[in-house]
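Chemist: Generate coordinates for the sequence data below:
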Amino acid sequence: MTPTATWKTVLIALVCLWGIVAATPNVFYGKVERHNDAVAELSRAERAGEVLPAAEAEALARERGLWPDWLPSALMPLGLDLRGGAHLLARVEVSDVYKARLDGLWPEARDALRELRDQVGTVRRAPSPEDTLRITIANPEAIDAAVAAVARLATPVVTLTGAGQNDIVVTKEGADVVVRLTDAEKTATDNRTMQQSLEIIRNRVDQAGTREPTILRQGADRILIQVPGIGSAAELKSLIGTTAKLSFHPVLRTTTDAGASPGARNMLLPARGQPGLYYVLEETPVVTGEQLVDSQPSFDQNGRPAVSFRFDGAGARKFGDYTAANIGSLFAIVLDNEIISAPQIQSHIPGGSGIITGTFTVEEATELAVLLRAGALPAGMEFLEERTIGPELGADSIAAGKTAAIIGMIAVLVYMVASYGMFGWFANVALVLNVIILVALLSSIGATLTLPGIAGIVLTMGMAIDANVLIFERIRDELREGTAPHRACQAGFERAFSAIMDANITALLTGFIMFWIGSGPVRGFAVTFTLGVITSMFTAVYVTRLVVELYINRTRPKQIVV
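Modeler: As a prediction, the model looks like this:
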């Protein structure tokens, strides 16, 4: 056979060597996983400038020492069906954002109409549906001027589909100016809301320290959340199921009457840990959680769990100005329409830093800090489906997957040796390297391994052998025609190549389509299947050829049996 170029031989050997080294961490999965967790925690503490307690730092150092730092440590993350964990399907209440959007527009519309006070008279906000802002003016004769003034607040919709359209439409109904969001703005708002919800959920889950979550948008207003390794669906819901909208409001008075009328533009809210006590607050907050830049679990002056916070520049100025002007007044801290604390302002608080106290446990303070740091969800969520998959079921799935893979590989190895003798052993070497390189690739890109993924690996074994079967059958045909062994092997590889390439290109197209159209388990299968096709091409065409070439060129056999 014509010898393979030296650079090709070296390249093939390096790829095989890399595959063996990169796949090795998966053999010691538990140790490497603990090593990676320790490295991540130490890196986080170093970036934050945090000094860990001596006992914790020593424990992390021991965990880090379980695997050498100079070796690859990338693993194939285990999916929900293998590790166990929680599955949620949530619907985002995107319509909630319409109300917030129009509530934010009301002060601007009021200021615009105040400039026309001589024409329109007094201005007030009238009751209306949540997706509508209705403004009543005292002088109906000036309704056209009022509509024109409010219409100037419209801005273009910044999307490709909404090009040329404004965000609001302003009409008149009697003495009322009616403001509604346009369809283009609603679509853009829905997309922004979903994208923001996805990012905030991902931040909350990541900050809780869970591994390799799957967080995907499904349809117009649904989000799929799968988190391996978490205890239960209830635990996951407690982490992401609240909007965590934080705001700071002036307190007008307290009452024990749950049905008391708070008055216009005020609200009546209960106090956490104080049954029967209600606070009447101004509806417009002084500052909101959107202006928070940091929150951390801490302890108050009495050693009780609390949450410290810090505002950005604008929030710090508002917070400082209000506390300076309202010393002695109560100031309510509201989280998701519940007052978690209502301290009295003792002095001016400059710098925009403070502390939230209350009846917290250490776990509750930590969870609240995570929620606030990750940001507020823009809208509420309704959970349509929730499942908890126990680790025992995941362990059973892993054992079943291993058994299936081992049985499949043994069957293929035995078949190849029985059918092609020594050449069957050559193919088996390539098959083993194919699986090793595939595992190395999946580990390197961080592809999550699921049960369908294991099925893709098992299928790859069969497909890898298909290419070898084509090559060996072509060699048999050449030998039957009396071709010399070295020429028969050369011709077998060359003439089978086009058929192998055609078959694998169609398989790759199938894999790409499954990945593009599919979701969840289908995508998991598509990833391993597509990568398996690529690795089987490499091992069948190049590795097997190199092994056969070394055998033929060194032994110079007069005849071979294939």
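Chemist: Only C-alpha atoms from now on, for both contacts and neighbour counts.
Modeler: Fine.
Chemist: Return the distance of whatever helix or strand Asn203 lives in from the chain's centre.
Modeler: Asn203 is located in helix 183-207, with elements delineated by DSSP states H and E. Averaging C-alpha coordinates over helix 183-207 and over its chain gives two centres that are 12 Å apart (Cα atoms, centre = their mean, to the nearest Å).
Chemist: and after it, which helix or strand comes next?
Modeler: Of the helices and strands lying after helix 183-207 in sequence (DSSP H and E), the nearest is strand 214-218.
Chemist: Show me what the very next helix or strand once past that next one is packed against.
Modeler: Where DSSP H and E defines the elements, the next helix or strand beyond strand 214-218 is strand 222-228. Of the remaining helices and strands, those touching strand 222-228 by 3 or more Cα pairs under 8 Å, 6 or more residues apart in numbering; DSSP states H and E are helix 80-83, strand 85-92, strand 214-218.
Chemist: can you give me how far strand 222-228 is from the chain middle?
Modeler: 8 Å.
Chemist: how far does the helix or strand hosting Ala306 sit from the chain's center?
Modeler: Counting by DSSP H and E, the element that carries Ala306 is strand 305-311. Strand 305-311 has its average C-alpha position 26 Å from the chain's average C-alpha position, going by Cα atoms, centre = their mean.
Chemist: can you give me the helices for the stretch 451-562 of the chain?
Modeler: 451-480, 485-517, 521-538, 544-555 (DSSP state H, counting those that start in this stretch).
Chemist: and those helices as a markdown table, adding mean neighbour count and distance to Val15?
Modeler: Formatted as a markdown table, the entries for those read as follows, by neighbours: other Cα atoms under 10 Å; distance: least, Cα to Cα, whole Å:
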| stretch | mean neighbour count | distance to Val15 |
| --- | --- | --- |
| helix 451-480 | 21 | 17 |
| helix 485-517 | 17 | 20 |
| helix 521-538 | 23 | 10 |
| helix 544-555 | 17 | 13 |
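Chemist: Here is the second sequence; please produce its structure so I can put it next to the first one:
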Amino acid sequence: MKWGSVLKLFAVIAAVAVIAVFSVQPVFPNVKWLPLTKGIPLGLDLQGGVHVTLEAKDTPQAKVNDDTMKQLKEVIERRVNAFGVSEPIIQQEGKNRLIVELAGIKDPDQAVRDIVKTAFLEFKTQDGKTILTGADLKNAVEGKDPTTGQIEVDLEFNSEGTKKFAEATTANVGKPIAIILDGKVLQNPTVQEPITGGKARITGYHDLNEAHTIAVLLKSGALPLKTDVIEKRTVGPSLGADSLNKSVKAGIVGLIAIALFMFGYYRLPGLVADFALVVYALIVLAIYAAMHVVLTLPGIAAFILSMGMAVDANVIIFERLKEELRTGKTLRSAIDAGFKRAFVAILDSNVTTLLAAAVLFYFGSGPIKSFAVALTVGILTSMFTAISFTRWMLHNTANTGIKNTKLYGA
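Modeler: Alright, predicted model coming up:
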């Protein structure tokens, strides 16, 4: 018996046990413990949020059509993403309506106001001539003046805007140039000297959050159409809570059934596979937390599905292992040959599933994308645990001196 292999096995088992125990966090009122879910954002169906229906109307500058509705959707998407909302659902309904669903919004009224705000920026001279608009902006970032500490939004113009601003400030030295947002004068500073660097700033904000909101609106661009809110309602998580509880129970029952089957049919390799399955679950949930994958009910379904695929890979490997043992090979040679012969089959099945997940992610939206991402993470992790981790565990188990082939399912 090689005590080094025994110590390695015990060290890995102890480490996984500690991680599993100390990573559990109470997340849902009806689901007491889920591992590693503290850093995983939840979708609308699990934590609630706001559902908004917007109706676009014609303006003198633009009429409602397919192109302007597409522009409107893109602007709202940029705004919502910049505000940090997880996995928003934005889709067109009919010819002139947009459905916007935002998960985990703390202040729905403020969120809606920010979404539908026109955000039309103008720079006007003393005689009322518009010299620049938001279309001339390259970037807008909130910040603090290092000298005075006042909150401001720093503007950077594109090449055309830089040229316009330089010409306007040169021609208006000693005169004011007003900065106007949605018809409201934010500032009316007097030009002291020509500004040729293509930068300006807007001051007078109470805090960085207010400045950040304005910066986001300016960067995302002005809405191309007049937009009215015709429906706004808060969506509670009660609908998903019952489904979530059932999903978790189904996952636990399925996991126990799989573990018992693997141990009963494949014996020692099955026990190794059960342990690898726990490692797989912890790795997947840790990746979800690191990537801020939005967890929805379809995402939970993808997690359970990929867990089944991880077990399926182990089944293929262990069947190959039994065949190699029956031919009279030594245990270590049989393990290596079993993994080598099973690799192609495992790779083929996982690649085809990854292609399906890629199609779902590209053409889907909202929960469908969440399902595709969760499935992709699960498949890649299952290949690692099945091919690398399980193999390492079996090699160390063989090195402990347990050579009886009956314990390996043969």
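Chemist: Distance to Val32 of structure 1 added to the helices of the stretch 451-562 of structure 1, as TSV?
Modeler: Supplementary listing: the helices of the stretch 451-562 of structure 1 in TSV, determined by distance: least, Cα to Cα, whole Å:
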stretch	distance to Val32 of structure 1
helix 451-480	21
helix 485-517	29
helix 521-538	22
helix 544-555	32
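Chemist: do you know which of those lies nearest Leu105 of structure 1?
Modeler: Shortest separation from Leu105 of structure 1 across the helices of the stretch 451-562 of structure 1 is recorded for helix 485-517, at 39.9 Å, computed as Cα to Cα.
Chemist: what's the angle from the closest one to helix 521-538?
Modeler: Going by axes from the mean of the first three to the mean of the last three Cα atoms, to 10 degrees, helix 485-517 of structure 1 is angled at 160 degrees with respect to helix 521-538.
Chemist: counting contacts, what elements does helix 485-517 of structure 1 pack onto?
Modeler: helix 451-480, helix 521-538, helix 544-555.
Chemist: one step back: just the buried residues of the next helix or strand after the strand holding Ala306 of structure 1, please?
Modeler: Once strand 305-311 of structure 1 ends, the next helix or strand along the chain (criterion: DSSP H and E) is helix 313-325. By neighbour count, with 16 or more other Cα atoms under 10 Å as the criterion, the buried positions of helix 313-325 of structure 1 are Gly315, Ala316, Arg317, Lys318, Phe319, Gly320, Asp321, Tyr322, Thr323, Ala324.
Chemist: What about the spatially closest residue to the third one that is not a sequence neighbour, how many residues nearby?
Modeler: Taking Cα to Cα, 6 or more residues apart in numbering, and ignoring the residues beside it in sequence, Arg317 of structure 1 has Gly352 as its nearest neighbour in space, at 7.0 Å. Other residues within reach of Gly352 of structure 1, judged by other Cα atoms under 10 Å, total 19.
Chemist: Remind me what the strand holding Ala306 of structure 1 packs against, helices and strands.
Modeler: Using 3+ Cα pairs under 8 Å, 6+ apart, the elements in contact with strand 305-311 of structure 1 are strand 292-299, strand 353-356, helix 362-374.
Chemist: Please identify which of these is closest to Thr214 of structure 1.
Modeler: Checking these against Thr214 of structure 1 by Cα to Cα gives helix 362-374 as the closest, at 17.5 Å.
Chemist: Summarise which helices and strands that closest one is packed against.
Modeler: helix 183-207, helix 233-240, strand 292-299, strand 305-311.
Chemist: and the angle from the first one to strand 85-92?
Modeler: Relative orientation of helix 183-207 of structure 1 and strand 85-92, computed by the same axes, to 10 degrees: 160 degrees.
Chemist: before we move on, what about the third one?
Modeler: Here strand 292-299 of structure 1 points in a direction 140 degrees away from that of strand 85-92 (the same axes, to 10 degrees).
Chemist: Residues contacting strand 292-299 of structure 1, please?
Modeler: Applying Cα atoms under 8 Å, 6 or more residues apart in numbering, the external contacts of strand 292-299 of structure 1 come out as 305-312, 315, 362, 365-366, 368-370, 372-373.
Chemist: Just give me how far that strand sits from the chain centre.
Modeler: 23 Å.
Chemist: deepest of the helices and strands packed on strand 222-228 of structure 1, which one?
Modeler: A comparison of those by mean neighbour count, using mean count of other Cα atoms under 10 Å, puts helix 80-83 on top with a mean of 25.
Chemist: and that one, which stretch of structure 2?
Modeler: Residues 44-47 of structure 2 are the counterpart of helix 80-83 of structure 1, counting by TM-score structural alignment.
Chemist: do stretch 37-45 of structure 1 as well
Modeler: The aligned range for stretch 37-45 of structure 1 in structure 2 is empty, by TM-score structural alignment.
Chemist: Was I right to think Ile335 of structure 2 contacts Leu321?
Modeler: Yes. In this structure, Ile335 of structure 2 sits in contact with Leu321. The criterion is Cα atoms under 8 Å, and the distance is 5.8 Å.
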